[in-house]
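> Need a 3D model of the sequence below.
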Amino acid sequence: MKNFVFKAAMPAVLMLAFLTTSVSAQTTAANSSDAVSQAAARHAKKHADFVEKRVNELHAKLKITEQQSAQWEAYAKTMRDNADATDKAFLDRAHKLSSLNADDAMQSYAKLAQMHADNMQKLAASFSALYGVLSADQKKTADKLFRNEREERLETASKSH
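As a prediction, the model looks like this:
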């Protein structure tokens, strides 16, 4: 189960790393808070689109039934809420970063890391509820998806080029 949660969390971990470097680079390069806001808003839109694509992809591959819709919607809402909260937190940090001393900057990053951990706990809990109502075939699909996610994404990417 730990390996499953880790693989389910991988897109979020990669997004966290990307956001950290992206927002830091944007903040350093930006001459005004408007530039930071615009860059962060563009990134938030891309992130929201990525999350929505992932929600739709998982729904289709897992073949969620009407009877499973309550658990599915809770899981999808958690994914969306986590993404939204993360984007807002990074935007807030980006606005403040130029005025933070090193200690405050480190503390703000620690808060983001804690937020990420808390978000993953919420996501894992909502996924466990969903996983509990999946059929045996759906569980096999979920297990395969989360075990082989990286390979599957690479394969999909190479087919589209």
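> C-alpha from now on. contacts and neighbour counts both.
Fine.
> now the longest helix that the chain contains, how far from the centre of its chain.
Using DSSP state H to assign secondary structure, the helix with the most residues in the chain is helix 102-133. In this view, helix 102-133 has its centroid 10 Å away from the chain centroid, taken as CA atoms, centre = their mean, to the nearest Å.
> likewise stretch 66-75?
For stretch 66-75, the distance from its own C-alpha centre to the chain's C-alpha centre is 19 Å (CA atoms, centre = their mean).
> Okay, buried residues for the helix or strand harbouring K144 please.
For K144, the enclosing helix or strand under DSSP states H and E is helix 136-147. Using 16 or more other CA atoms under 10 Å as the test for burial, helix 136-147 gives 138-139, 141-143, 145-147.
> any chance of those in JSON lines, with distance to L58 too?
Listed next are those as JSON lines, based on distance: CA to CA, whole Å:
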{"residue": "Q138", "distance to L58": "11"}
{"residue": "K139", "distance to L58": "12"}
{"residue": "T141", "distance to L58": "10"}
{"residue": "A142", "distance to L58": "9"}
{"residue": "D143", "distance to L58": "12"}
{"residue": "L145", "distance to L58": "9"}
{"residue": "F146", "distance to L58": "10"}
{"residue": "R147", "distance to L58": "14"}
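> quick one: which of those is nearest to L100?
Distance ranking of those against L100, using CA to CA, places F146 first at 38.6 Å.
> Now for that closest one: which residues touch it?
With contacts taken as CA atoms under 8 Å, 6 or more residues apart in numbering, F146 has the following neighbours: 4, 7-8.
> And it, how close does it get to Q138?
With distances taken as CA to CA, to the nearest Å, F146 is found 12 Å from Q138.
> buried sites along stretch 85-95?
Neighbour counts using 16+ other CA under 10 Å place 86-87, 89-91, 93-95 of stretch 85-95 among the buried residues.
> can you list contacts of it?
Defining contact as CA under 8 Å, 6+ apart, one finds that stretch 85-95 is touched by 19-20, 23-24, 27, 33, 36-37, 40, 44, 108, 112, 115-116.
> Second chain to compare with the first, below:
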Amino acid sequence: MKKTLVAIVASCAVSAAFAQTSAPTAASGAQNAAPAVSAASTPGASKREARVEERIAQLHSGLKITSAQEAQWAPFADAMRENARAMADLYRQRIAQRDTMSALDDMKQYQQITQANADGTKRLVDAFEPLYASLSPEQKKLADTSFRQEGHNHGRREHAHRQPRASGADAASATKP
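The predicted model follows:
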């Protein structure tokens, strides 16, 4: 149950960082510098990268990662970066093709995004598990609290921007992927 919760919260936290392009952020330190990205030529790419790096730096600091835990931390941070790049590429493709896509193309592309999100969540869980195991009891409490709060806050943001759902048989036709 806890592993599932961590996966969901991590996915929500990381996905939120990729999908938004309007929130301003400050770039984080050189210790967590992002590698070059193919999406760097797009206007929002540097903002997205900065948000991801900011979240990585916040987690690193908030979890009080020690030098002995860096070997477990690095794959987790890299998974966050990789997921950010993958989702940014898919959203950029979706936006570029939105005016020419058929309904079937739209559904297939939405399936790709959903699958990439699921794959990204698995990568995060796989990378987070050894890191979590290396954390002290105090750090685990910090992680549990941090991820629980992030998931709670993410849910509030989502509900604020979501349209009401239809019920019953109308539900499938009332929502757009």
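> What would you report as the TM-score here?
The TM-score (TM-score structural alignment, normalised by the length of structure 1) is 0.73; 134 aligned residues with a CA RMSD of 2.4 Å.
> List buried residues within the contacts of F146 of structure 1.
Buried by 16+ other CA under 10 Å: 4, 7-8, out of those.
> In terms of helices and strands, where is K77 of structure 1?
helix 69-97.
> After superposing, tell me the mean distance of that helix to structure 2.
Aligned to structure 2 and superposed, helix 69-97 of structure 1 gives a mean residue distance of 1.1 Å (mean CA distance after the TM-score superposition for structure 1).
> one step back: now the two most distant members of the contacts of stretch 85-95 of structure 1.
Maximum pairwise distance in the contacts of stretch 85-95 of structure 1, criterion CA to CA, is 24.6 Å, between S33 and H116.
> If you count surrounding residues, which of these two has more?
Neighbour tally, S33 of structure 1 and H116, criterion other CA atoms under 10 Å: the higher count belongs to H116, 20 against 14.
> where's A40 of structure 1 relative to D34 of structure 1, distance?
Spatial separation of A40 of structure 1 from D34 of structure 1 under the definition CA to CA is 10 Å.
> more crowded one of these two?
A40 (24 against 11).
> surely R48 of structure 2 meets S15?
No: using CA atoms under 8 Å, R48 of structure 2 is not in contact with S15, being 10.9 Å away.
> More neighbours: the two, which one.
For the pair R48 of structure 2 and S15, the greater number of neighbours falls to R48 (25 against 21), based on other CA under 10 Å.
> Quick check: that one vs A19 of structure 2, distance?
Counting by CA to CA, the gap from R48 of structure 2 to A19 of structure 2 is 8 Å.
> and if you look at K3 of structure 2?
Relative to A19 of structure 2, K3 of structure 2 is positioned 24 Å away (CA to CA).
> now swap in L104 of structure 2 and tell me
Note on L104 of structure 2: its distance to A19 of structure 2, by CA to CA, is 23 Å.
> more neighbours, these two?
Set side by side, L104 of structure 2 and A19 show more neighbours around A19, with 13 against 9, by other CA under 10 Å.
> For the more buried one, list the residues it contacts.
For A19 of structure 2, the contact set (CA under 8 Å, 6+ apart) comprises 87-88, 91.
> Nearest residue to the most centrally placed residue in structure 2 in space, please, no chain neighbours.
The central residue of structure 2, meaning the one whose C-alpha is nearest the mean C-alpha position (CA atoms, centre = their mean), is V14 at 1.7 Å. Closest residue to V14 of structure 2 in three dimensions, ignoring its sequence neighbours and counting by CA to CA, 6 or more residues apart in numbering: M80, at 6.7 Å.
> The one you found: what's it in contact with?
Contact analysis of M80 of structure 2 by CA under 8 Å, 6+ apart lists 14, 52, 56, 124.
> Buried ones among the residues you listed?
For the contacts of M80 of structure 2, a burial check counting by 16+ other CA under 10 Å picks out 14, 52, 56, 124.
> and I64 of structure 1, helix, strand or coil?
I64 of structure 1 carries the three-state label coil when classified by DSSP: H, G, I helix; E, B strand; the rest coil.
> typed the wrong thing, it's P43 of structure 2
Under three-state DSSP, the three-state class of P43 of structure 2 is coil.
> tell me, how many neighbours does it end up with?
P43 of structure 2 is flanked by 10 other residues according to other CA under 10 Å.
> list the contacts for it?
With CA under 8 Å, 6+ apart, P43 of structure 2 has no contacts at all.
> I'd like the distance between A160 of structure 2 and T21 of structure 2.
When distance is defined by CA to CA, A160 of structure 2 is 17 Å away from T21 of structure 2.
> now stretch 97-104 of structure 1, how far from the centre of its chain.
26 Å.
> related to what we said a few turns ago, now the alignment partner in structure 1 of the residue nearest to the centre of structure 2: which helix or strand?
Across the two structures, V14 of structure 2 finds its equivalent in A12 of structure 1, going by TM-score structural alignment. A12 of structure 1 is part of helix 2-29 when elements are defined by DSSP H and E.
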